[in-house]
Structures are given as structure tokens and as C-alpha cells.
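**Q** here is the input, now give the coordinates:
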Amino acid sequence: MFVSTLDTTIEFLKGVGPKRAELFQKELGIFTYADLLNFYPFRYIDRTRFYKINELDPELPYVQILGRITSKEQIGEKHKKRLVARLTDDTGSIELVWFQSLKWVDENVVKGKVYIVFGKPTVFNGSFSISHPELENYPRPATITGNLMLQPVYHSTEKLKKFFLDSKGIQKLQTSLIEQHLKEITETVPPYILEKYQMVGRKEALLNIHFPKDVKALKAAERRLKFEELFFIQLQLLHNKQLREMRFKGHLFDVVGEKVNTFYKEILPFELTGAQKRVIKEIRLDTQRGIQMNRLVQGDVGSGKTAVALMSMLLANDNGYQACMMAPTEILARQHYQSIVDLLKDRLVKVAILTGSSTKKQRTQLHKELEAGEIDILVGTHALIEDKVVFKNLGLVVIDEQHRFGVEQRAKLWRKNVVPPHILVMTATPIPRTLAMTLYGDLDVSVIDELPVGRKPIETRHLYEGQRLRMFGFMKEEIKKGRQVYIVYPLIKESEKLDLLHLEAGIEQLSYQFPLPDYQISIVHGKMTNADKQYEMQRFIDHKTQIMVATTVIEVGVNVPNASVMVIENAERFGLSQLHQLRGRVGRGAEQSFCILMSGNKLSADGKLRLETMVKTNNGFEISEIDLQLRGPGDISGTQQSGVLELKLADLAKDQLILQEARSTVIETLSEDPNLENPQNSLLRTYLAKRSRGIAFDKIS
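**A** Predicted coordinates:
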């Protein structure tokens, strides 16, 4: 098998060696020549502009000057020596100063010679000088890596800089690597695709991403490499989806029977929205195809995902199968269980719940009934994946907030039946379209984009610390009307590092404003036991307390229609998606609800934009797009932790068109050539075989 020189360990590149190689691996994840080649600059310094000495300004970040060295001397005593040279052009002169490597500078900087000088101008004693400037011979020698009109700047770390691997040091290694090995760079994208989108070849793209000939060449290189990145993510996702559909036959839900019809016509207490009906229809069609369904249902807070999930589970029951629903926390699992029980009114099917706090006696009984097929719908936490939990005939698995579960946890549920059950994934975190295409690109996506009739939009206000008494007054007015209030804090205890209002201090402050016995307060935070949390939540649900003081543990899973006010302390410290999730805890009844965002007086530009966005819109998808631009994809839906998105160059917030092109090209290619047997697709076939780590390429029959 041919092994490229680019797979060589980085240690053997001239100028690296064992110590630097170890640092590269630990600090930047660079192990081979290819890894270094794919370590792109994050910005470029424009070297096209030359300044005259009389144009210099200390405000300029850096300048480039063409001039002649007219004098050179070492000044000072032993340990305080410096080398000072004078550079002159036709408008004046400037001092160049070195404090280190004086011997080398003295030998290599020649008096009378013309140089291109680059550095930061500073004023000392009324005169301009540049300390430790970069010097290049004039004219610049022609090299394969260009004339550096746009100088690359690379990310580095303090540890790397100690070994002279700052941006300049990394640039030198890239120069050496490209000049020696450019000819070994092979193409990865088929020529017909490059031609279709008029993209440059890989060799040219890599040369111009590191050492761009000009701005036009840089843009062409960026477009090509971004397309490649997104194209291969889509190829893998959609090829896996294609394989799964061919390999895993699915249960046929071809009957819409008594359970679905009775629930829909007699029990359901409200009219389904057009969006809910559309999504249920998509699920019905999926489950009639004879292949395993894998569908993601996105729906904003309060859009009615639970009703859609319940009708899907009743469809499974109508066809003789059991269904289960897995939630990431006990609070959320109990919330779903209660919602389902309330909707069914003890009719049609038997529903049970299994969580970490279920007693041994409850578990023994449940296991027995489940295996006998007496339980139709089982709701629970990750306790559902335990080996002891055996279904008689599991036909549908609903997973809520999938990103909170590991891949192996989800897979254990799928293996609970000989024929894999249909999979319905739900999320209340609106995901930007580009992120959904990349993160869930192998799933079919449904969107519930309507709120139930009669829901009033939540009114959001932003108040500063100085307006706190006004906020307390508003809370009292709402409580007098019989309503309830949430107050959410970012921390439990005071932190030395973060000057935030914390929950304990908040309770103390509230006790003055809302004294007993007129006002009762529930307290919920992550460090409490499940039993204590449940007890406090229940007091609030039963209207025994008017105020719930909590940390973000209540972000999901609390449904109290009577609660009309959500106060978020230090709101500027929360991400947009989290603020939107918290706001969704209110507005669940018919009354007007409010969200009050409390913040300090000093706000960063991002903090201000987040709060302004919350006040301006209730649309979760609009919010998610702004969140993506502010935070990047890594922090949304836990993708950074899961390693799903390892984008080096592409930006999902900005490169939507390129992503769409890449995805549509993959769809077209796989529909015309499912096994990639056509010679023109041999590069794609090789890529997939490589990604499967030596496993034979799976053929779709």
C-alpha cells in the first residue's frame, strides 16, 4: 500500500526534532507533515503597502519601509548592550534597535545595503524607532512560496513560543514543508466537481492558503478548502444514512387504529397546529417504508413536541409494538410522564416510568410487566438502557435532547429489539439550519414552527441593577394576581473570580422584600438530592410557594402554567440559547407572561447584543442564528465535546451557500452512483474506505 511522505511524523521535518514534535502534538494536535499542512493561518498581514518614513504614526500596528542602512553601531556596556542601525529613505531616517542576538544581527545586517523593513513604529525621545524589526533583502528572491504580500499569521501558545515556534517560526516550517513536498499533494475532490463549481486544485489551494499570491488567489483557496471540508462531512453522513436504510429493515406501522383515532377524536383537549399535523404525517410515512426511521423533530419551547411524540407512540401501540421515551434528567422524565398521563386521562394504554430513584420493588414489578408486554409506553432516564430492562417488542424509541446522551447510550436502546426500533429524536434547542445539516445531517429533519393557538408571546424586558426595586414591585403585583415567579441565578455560592449575584445572597435579599408568612419560597439547585429537588418542585407546582429560586437546573423540564414571570439574574453571563430555554419556562398558560433580564451596568458588546436580541424576538430559530454567529458551532449542542465538528476553515454562520452546494453535490452523486463504482468517483470511494479504518467498503445492494 502506498504511503505518502506527508504521513511522516513531524519530528523528521527539518527544524523540528523530538522536543518540538512533542510540543506540536500536545499543544496543537500536529503529528505529521499533513497535519502541519492543514494547520491554516487565522489572518494575514497586508504587505502590499510601503510607508515613507515621514508617513509614520505611532498608532499604526505595523509598517513596511524600503530603505538603506546608513550607519550601524553597538551601544552600551556588557549586559546592557544594544545594536542600533539607521535606516534612510528619500523622506527621512529611523532607528532600528536590537537587544538580543547582537552578534548574528551585526554579521548579517550590512551597512550600505537596501532592505525591506517590517515592524511596529514607536516614538522614543521625540524620534521614531522600530525594535527587533524583520529584515528582508531587496528585491525579494522569487520562491515557490510567493512574495509574501499577504503574510500568514498562525495561532501559537506560550509553550511553543519558548521554543521559537511563534507565528514566524511556524511560517518558516510551512515554507520548508511546501517547498520540499508540494509535488506530493494529491487531489481529493473529483475533477468533474471542481469543474462544476470552477474551483482550484488542492495543490494550488494549499499553496495559496499559506502563501497567497494576492487577495483573489486567497479567496479561491479558501472557497476550495471550505467546500472540501463540508463536502466530506456530508459524504460521510449521507453515505452512513444510505447504508443504514439498506441494512436495517424497519417495523411496518401500516395501521392507524383505535388508539390514535380515539385519542385524536375524543381525548386530545386542543386542536393540533398545522405544523404538528405536518410532522405527524412525515412520521407516519417514514414508518410505512419498511426501513428504520431516524427523524429529528425540532420545535421551539412550548410548540407541542410532547403531543407529537405521544401520537407517534400510540401509532406504535396500534401496530402491536411498545414504545419508550428517554430524557436526560429525572426532572424532565417525570415532566414528560406527567404530561402523557394527563393527556391520556388513564385511557387507551398503560404508561409507566423508570428513573434512578425508582425503588427495587417498583423495578421488579415494572421489569416483569414490560417483558410480558403489559406496559405500552415506558418513560425514563438513562435507567432505560440497563440490561435488566427487557421489552417484549420495542417498536419506537423517542429520545429527548439527544446531544445530552453519549453515542453508546443511545445505541444500547436500539439493541433492545432484534429488528431495530424506529428512532424519533426531539430537541427544544432551536438549531440553525447549517448546524442541523452538519450535526444531524444523517437524520431526516422536521420542524414544528408554530405555537399552539391562544398562546401569548412572552414580553421580555431588560433592567439594570439600579432598577431592582422596580423589578421587586412588579413581582409583587403578579403574585397578588395569584401568579408565580421564577428567579434564576448563575451560581450557588459566591465566587472569587466572578462578581455575580449568587443564589444564597439572592435568597437573603428576597427574605427582606418578601417576608413570611405572606410569601413562600422554593429553592432548587444542582447540588440537592433528587428527592429534595422533587419535593421543592412539587411545592411550587401545587402553588404552596409563590417564588422559585433556582440555578439553571430548571432550564428544561418544569411546566407550571400558573408561573408568569421569569427573572434571570446576571443575564449577560448566559448564552442566548440558554436564555431562550429559561424564558420558555413561562408563557405556558393563557395569561400574559414576562421575562425580566437583570444585568450589571457595564456590558460587553456581545452581552449587549444578546440581551437586545432577547427583548426584540421570541423566535428561537432567529435567536439560534445570532447565537451561532456569536459563539460558533463548537459551543452549541455540545458539539465541541462530542468532536462532531472539527472545522478548520469553514464557518457555519458565514458559509451557508458553500454548505448547501456541498450537500446537494453529495446527494446528487450518491443517487446516481450509490456504491461510488464509477471511475470518476474513485477518490470518494478511497476516502470512505480510509475513514472506515481498513474495513472493506460497504456495498449497497
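**Q** contacts, neighbours, all on C-alpha from now
**A** OK.
**Q** Q335 contacts V560, doesn't it?
**A** No - the pair Q335 and V560 does not pass the contact test of CA atoms under 8 Å, sitting 10.3 Å apart.
**Q** another sequence for comparison is provided below:
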Amino acid sequence: MGVTSRTQALELELERLLGPPTAKILSRELGITTAGGLLNHFPRRYVERGALSDLESLPHDELVTVVARVVRASTRKMHHRKGFLTEVEVADEGEGSQGTLAVSFFNSRKAMNELLPGARVMLAGRVGVYRHQQTLSHPDFEVLPEDHALDEADLGPVPIYPATGSLPSWRIRKAVDTLLRLDLLDGVADPLPAEVLRAERLMGLDEAYGVIHAPLDLIEAEGARRRFRFQEAFQLQTALAIRRAERMARPSSPRPPRAGGLLEAFDARLPFTLTDGQIGVGAEISTELGQPHPMNRLLQGEVGSGKTVVALRAMLQVVDAGGQVAFLAPTEVLADQHFRSLSRLLGPLGEAGQLGAPETACSIAQLTGSMPSTAKKKVLLDIASGAVDIVVGTHALLSDMVQFAELGLLVVDEQHRFGVGQRDALRTRSGTAPHVLVMTATPIPRTLAMTVFGDLEVSTLDELPEGRLPLATHVAALHEHPGWEDRLWWRSREEIDAGRQVFVVCPRIGDESDAGPGGDASTASVTETMARLGEHPALAGIRIEALHGALGPEEKDAVMSGFASGAIPLVVATTVVEVGVDVPNATLMVVLDADRFGVAQLHQLRGRVGRGVHQGTCLLVTRLPQDHPARQRLDVVATTSIGTLLAEFDVAQRKEGDILGSSQSGTASTLRLLRVVRDAPLIEQARQAARRIVDADPLLRNHPVLAGIVAGLDDERKDYLERG
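**A** Presented below is the predicted three-dimensional model:
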């Protein structure tokens, strides 16, 4: 069969193959309408027959799978949190067995609706102990039909599918079995090239589909899953390899370093010594800037690791070589912070045109949407004439009104906050492609960068500047220690009395709009916290100001300026302070309802304190009980200071799944099995294999099936692939 036959086989409608009733429920519950969609709805795990645990002999702190009967079930509101807790007791089905197990679920309507007394259920989770009773907290579960046997000796492991309350796993399995018996894929062309299958020792397509849905044993099942994980990684890496090759083929003006120029003058006046990491990454960037094809590099680093200095040195090299630099920031607050930071680092070297400026000085300007029209027009004229060497701005830089004399470098900060079209508006504006440096303070595991940012080279700064003390992070668990809440504010007063400053961070501002319909009015807000702290005796006489996204630019600027100067000792803020805020005298951060933030976000927030010579402390405040799943995130943040390790945990917890979208198409790759942290070696193998294929056959003329898949990526997926 050719490409067309393969496409037709996978896109056959389920209504024709399985009948209207089955097709209707698959479409309604899972959005699956085609043969390819159902075949690619892989089991999430398998239960090996005979491996079911007896409730009387469950091993503590190990993963178990049990089949039991629901004895009791109840749901109640939680005392200290918005939401509800479903508590279930299950008992062994075996004759004479006395084993029972307590099972709890937080805010699970599925558990509340399905785990009713008398129900027969399969549960899978980690065994814990609470009040001398063995427990499972928020386990996976599946309600089984009464006639669903689990002990047939002649069958392999039981596949457990992602399911819904109206469409249990066993019904999905039955539909898949029916589809497999039709032999739809007999002779269908494999999307993996034959040489790749041989080199990686992978199953063929037809065999892999049969095995993954009906394995003889767990070893065979893992072989099929590896094949599909590799396929997902390979198809993505092929698309990235093609885009990388296309970009490398575009011409760009070389910007090599110049002796006796601005960069040398800047290095000579630096009041500190660059870290080994800054020197090494700077050398990589410098070399790439001197090439006749565009640099496309991602620069990530721990909070406070000195990314701005590395980026500025790259900017100065480009200016020395006659090019202009555009520094794109996602918000006006961040653009203003960057403009001030660059101006402070440059000093007189950034004052070209002013009396007394050094001969080598450059000109730096700012362009934001809120600037007065007269000032904006002057900056636009200076950019177009080449009078401005470095311009720092927001989305205003993307306007068609902005014309560069010679754009040599585009620096994008926190790039994930910009759409692909927005970034390309600058990158494609000049005749030759500018070099691109993408910066992020959000830790990205190497494997995630390799998968999503696969066409960028990645540099990581993981050293802190000399003299910086490590940050102390603690969980303030008010559920177990309610008296600690008062202590938070006396602790804040101690820092202020010592001449230092405090951040208090809240999940929301406090007006009605951010509490509903998706919000939660029970979480801490800036408005409510401001009122409460204004009346607390610990903070009597202390100036407290609010900082959040609803304030106007002038109000934000006034608060930030006051905080930076030390005039404001305590700021109550939202996550507007997550990046770009640099106040070395701030040493304490109190994050209220910290469980409402992600791991990476908490790491970024705490990076705002301890940036000077004094010890920094971050207190993660939560009212959740110790066995709540969200508490694990806080414990990990409190015990781990390495951002990339936290990011790996975050990615693994969120189960990143289909990085490129949720299409059920049988012809385009969706990441159903690939996990970028777990599968790092496999992704590297896939990347090498994809680059070999693309280097030998850039247009994939000899691989029409693969070419069809890559070409079939929809616009949303192409946006993901063009993250650079």
C-alpha cells in the first residue's frame, strides 16, 4: 500500500467499522471518530494477571493494584479550603478475607459519582498510612462490571485505557479488539524508514499496534510502547531538523568581535568578575555571531545567574560590527526594568551623543505603547536613521511603524509569552535574517528544550555570582500549625527593622473578576491582604503598597521605584513580580496560598529575594492538609534549589503528553506516550536519526510517508515548532 492507502485505512470512520452505537459513544466521550484515532488511544498501563494485591498484605509506600468492593462512601466539604473530600472504604472480595482500605479523593466528581456502596472497583496507587489505617490517596481507579473476570489463565496483561464515567476501560478494549480483527493495517506503509527500524531494532507498525493493545506479557508491551515513543520523537525531530536546515540556509550578516571597541571598553569597567559559565556561554555566542548564517540560541539560567550581562555583551559585539539590537520584553514593567538595568550596566558607555560620553559609547532607547506620542515619534526616527543602537521595548516594537536601519540581533525575553507571528514580525523585517537570542528565567529540562526547542542551540547558566548566599525556603503549614500565621508578620517586621524589605505574594488581585467563574474567592488576594496587614500590630507604622497588573503604568512605576529605593519596606503583589524585579535589599518573600502556584512559578518568585549580600528566605504558606497531593509540590520546592531539577519534576507531574496538540488524526504525530524527562536517551537517539535522514534527503523524496506526516502538521503545531 502507498501513502494514500495508509491514510485511507487510518481515517476510516468508526461508524462503518464498529456500528453507530459504539461509534457514537466513542465520539461523544473521547472525541474519537476514526480507526487511527482509536488505534492511537493507547493503554495508559497494564495490570498483570495474578499481580493483584491482597488488602491484608499491602506493602507500605509501594505502588499496588487491588480489586475490591466499595463498603462505604461519603463526600463532605473541606474545613480550611474551598472544595470537597470524598472518602471511601473498600473491602476484599475473597471469602474469609478481612482486609479493608481507606481511599480518599480531593475534588473528584468522578469518584463521588462512581464509587458507590456495592461497586466493584480496580484501584491503583501508592500505599500510605493515616491514623493507623492503610490508605490510598487520589489513586487511579476503574469501576468493573460484575462479569468482568480478571483471572483467565490464557490471556496476557489487562490493558487499562484512559476512560470516562460513561465509557469504562473494558468497553474501549472491546472496541479496539474488534478493530484489530479487521486487519486494516495489513501491508500499510510504515512511517518510520526501514533503515531506522533496523538500526533501532523496532517493531513494524502492524505488529506494534497488535502488541500494544493485546500483549502476551509486559516485556512485549514495553517493546511496542518503545516503538511508538520513538515514532513520536522521530517525527517531531524530523520536522525540527527540516526547520533548522532551512534557517541555517538563510543568509545573515556576520557580526564578529572588534578589537578596541565598545565590548572591550565595557569588559574593562565591569565591577565584578564574570563566572566561568558566563565566559563559556559568551564565547559560544560570540563565535556564532561571527558566522554568515543566523544564530538561533536559547539562553536559560538559574535566577540571578547573570543572563542579562551575557546578553548585553552579545549586543555590544553586534553594535561594534555596525548592527542594531532589538530587545523584546513581554510587559512594560519588564521592559522598563531591562532598560534601567542595561543603562546602569553601561553607565557612560550608553550615553552616546551626550557631553562627556566616551568615543566608543552607544545609544540606548526605550519604546513602549504608553509613551507620549512626541517621544515615541523621536525614538522611531532614531531607530530608522540608525541613531539608536539598542532599543528595549514591548509589543510596540512589533508595529509596522518600526523600521530598523540595520537590525543585527533580536533578543527575546520570556519568549513563551509571544506568539510566533509576533516574533517573526521582527525577524523577517530586514533583508538578511538577524541573529536571535532567546532568554528565559523559567528552568527548562534539557530534554524538554531538545523536544520543543529542538531547532535552537541551548546554553545554560547554572552558577550563582560570587558572594551570593543560597536561598532558604520553608513550608509554613497552617493546617498543622495555625499559630504560625501570626508569626509570619512578626517575622516580616524583624526583617524590616533590620533595614531590609519584604514581598508578600497573593494568587489574585481581589476584585470580583478574578474570583469567578474559574477563580476561587477563598484564596488570598492583594486587596484583602493589604487591609489585614494594615491592621496587624506587627506592621504598625510600616508603609505597605500594592503592586499588580490592574494598576496603571505610572502607579506601577511609582511603587517599584519606591520599593527599589527602600522607601517602601513591604509590597503586597501578584505574580507581576515573578521576573525582572531586581531589589537586592529584599530578603523575605511570603507566598500566600502557595499551593495555587506551579513549581516553576514558585522557583521564579523566590528568586526575587536574596539577590544582594544578605540571606534570602521564602515562606510557602498553605492551609492544605499534609496528605493533599499539592503539598508534595511545595515540599519539593522547599528541598530543591536547582531549577532544572524542579522543572523536570514539574513536567513529570503535569504529564506533558501531547506537546504538539490534541488532534486525533491518524496521519499526524501526537505525543501520546513520549515523556521528555523519562525518555531523554530515546529522544537523543531520535534526534540523531532524524538529522541523518534530513542531511541525506532534505526534501524527504525517498521517504514519502514521513514527508506526508511532517507536511500534515497543522498551523498550531507549526507554531510550536517555530518557538525560536
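**Q** what about the aligned residue in structure 2 for A275 of structure 1, distance to Q134 of structure 2?
**A** Superposed on structure 2 with TM-score structural alignment, A275 of structure 1 falls opposite G277. Going from G277 of structure 2 to Q134 of structure 2 by CA to CA, to the nearest Å gives 49 Å.
**Q** so after the host helix or strand of W104 of structure 1, what's the next helix or strand?
**A** Using DSSP states H and E, W104 of structure 1 maps to helix 102-108. Following helix 102-108 of structure 1 in sequence order, the next helix or strand is strand 114-119 (DSSP H and E).
**Q** which strands or helices does that next one pack on?
**A** Applying 3 or more CA pairs under 8 Å, 6 or more residues apart in numbering; DSSP states H and E, one finds that strand 114-119 of structure 1 contacts strand 63-75, strand 134-137.
**Q** the last one vs structure 2, mean deviation?
**A** When you say that, I think you mean strand 134-137 of structure 1. For strand 134-137 of structure 1, the mean distance to aligned residues of structure 2 following superposition is 7.6 Å (mean CA distance after the TM-score superposition for structure 1).
**Q** and that strand, which residues are buried?
**A** Buried residues in strand 134-137 of structure 1, defined by neighbour count with 16 or more other CA atoms under 10 Å: L135.
**Q** what's it packed up against?
**A** Secondary-structure packing of strand 134-137 of structure 1 (3+ CA pairs under 8 Å, 6+ apart): strand 114-119.
**Q** who's in contact with the strand it packs on?
**A** Contacts with strand 114-119 of structure 1, where a contact means CA atoms under 8 Å, 6 or more residues apart in numbering, come from 62-69, 130-138.
**Q** what residue of structure 1 matches up with Q501 of structure 2?
**A** Aligned counterpart of Q501 of structure 2 in structure 1: Q484 (TM-score structural alignment).
**Q** excluding its backbone neighbours, what's nearest that match?
**A** Excluding the flanking residues, the one nearest Q484 of structure 1 by CA to CA, 6 or more residues apart in numbering is A563, at 4.3 Å.
**Q** wait, S525 of structure 2 touches A515, no?
**A** No - with contact defined as CA under 8 Å, S525 of structure 2 and A515 do not form a contacting pair (9.4 Å).
**Q** which ones are touching the closest residue to V143 of structure 2 other than its chain neighbours?
**A** Nearest residue to V143 of structure 2, sequence neighbours excluded (CA to CA, 6+ apart): V121, at 4.3 Å. Applying CA under 8 Å, 6+ apart, we find V121 of structure 2 in contact with 67-70, 115, 141-144.
**Q** distance of V121 of structure 2 from I693 of structure 2?
**A** Relative to I693 of structure 2, V121 of structure 2 is positioned 48 Å away (CA to CA).
**Q** same check on G369 of structure 2?
**A** Using CA to CA, G369 of structure 2 is found at 46 Å from I693 of structure 2.
**Q** just to revisit the earlier point, the match of Q501 of structure 2 and N562 touch, don't they?
**A** Yes - counting by CA under 8 Å, N562 is a contact partner of Q484 of structure 1 at 6.2 Å.
**Q** okay, the two: which has more neighbours?
**A** Counted by other CA atoms under 10 Å, Q484 of structure 1 and N562 do not tie: Q484 has more neighbours, with 25 against 21.
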